[in-house]
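Q: predicted model and sequence below, questions to follow.
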Amino acid sequence: MLAAVVAILLLGREYRYQPMGELRVSKSGNRLSAQWLSEEGELESEQPVKADYVGPWLIGLHVGPQRLWLWPDSLPAHSQRSLRRLCHRPGR
């Protein structure tokens, strides 16, 4: 019971601190970086991005210290294809 309460509290904290706005990802050479565009239109500082999972339905990203999972309904289809192209490593 205690483990369930702790899990619920941790999930609630994660939900509260979810980033809001639009993630702008760019590639320079082999390096991916991203900036959050807040709902107020302010661009936050640039952070490194590491794509550690690019599957058929799910993309796993580390944006700075944050872990993000992008599902197909998280972004429009053309944006998802663009992100997959940025994260694709030739030979894999």
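A: Received it, and whenever you're ready, just let me know what you need.

Q: every contact and neighbour count from this point should use C-alpha atoms.
A: Fine.

Q: in this protein, which residue is closest to the centre?
A: By C-alpha atoms, centre = their mean, the chain has its centre lying nearest to Leu68, at 3.7 Å.

Q: now the element after the stretch of helix or strand it belongs to, going C-ward?
A: In this assignment (DSSP states H and E), Leu68 forms part of strand 66-70. Per DSSP H and E, strand 66-70 leads on to helix 77-87 as the next helix or strand towards the C-terminus.

Q: this is the comparison structure:
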Amino acid sequence: MLIAGAAALLLRREYRQQPTGALVVSKSDHQISAQWLSQSGELGNEQPVNADYIGPWLIGLYIGPQRLWLWPDSLPSQSQRALRRLCHRPGR
């Protein structure tokens, strides 16, 4: 019971620490970076982006130290295609 309670508290903390708002991704030369755009319109700190998984339905990103999974319903299809083009490395 104690372990389940501790696990629930950890999950709640992780859930509350998730960023909210829109992710703004940009590319300069070969480096992809991103910033969180808050609901009030303020941009957060710029962080490097590493795409380590680009599957047919799922995109796995590291934004700074944080792991982010993007599902098909996470963003409009046009934005998802643009992100896939940004993260695609020729020859892979």
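A: Perfect, thanks for sending it. Being a predicted model, the structure only gives us computed values, none of them experimental.

Q: return the distance of the nearest residue to the residue nearest to the centre of the first structure once chain neighbours are set aside relative to Ser74 of the first structure.
A: Nearest in space to Leu68 of the first structure, with sequence neighbours left out and distances taken as C-alpha to C-alpha, 6 or more residues apart in numbering, is Leu61 at 5.1 Å. From Leu61 of the first structure over to Ser74 of the first structure the distance is 13 Å, taken as C-alpha to C-alpha, to the nearest Å.

Q: those two: which is more packed in?
A: Each of Leu61 of the first structure and Ser74 has its neighbours counted (other C-alpha atoms under 10 Å); Leu61 has more, 18 against 11.

Q: mind checking the SS state of that one?
A: Following DSSP: H, G, I helix; E, B strand; the rest coil, Leu61 of the first structure is assigned to strand.

Q: now do it against Leu23 of the first structure, distance only.
A: 11 Å.

Q: same question, Ala34 of the first structure
A: From Ala34 of the first structure to Leu23 of the first structure the distance is 7 Å (C-alpha to C-alpha).

Q: just give me how far the lengthiest helix in the first structure sits from the chain centre.
A: For the first structure, the longest helix by residue count, based on DSSP state H, is helix 2-16. Relative to the centre of its chain, helix 2-16 of the first structure is centred 21 Å away, using C-alpha atoms, centre = their mean, to the nearest Å.

Q: same question for stretch 41-53 of the first structure.
A: 8 Å.

Q: can you give me the buried ones in that stretch?
A: 47, 49-51 (16 or more other C-alpha atoms under 10 Å).

Q: in strands, which of those residues fall?
A: Under the assignment DSSP state E, the buried residues of stretch 41-53 of the first structure contribute 47, 49-51 to strands.
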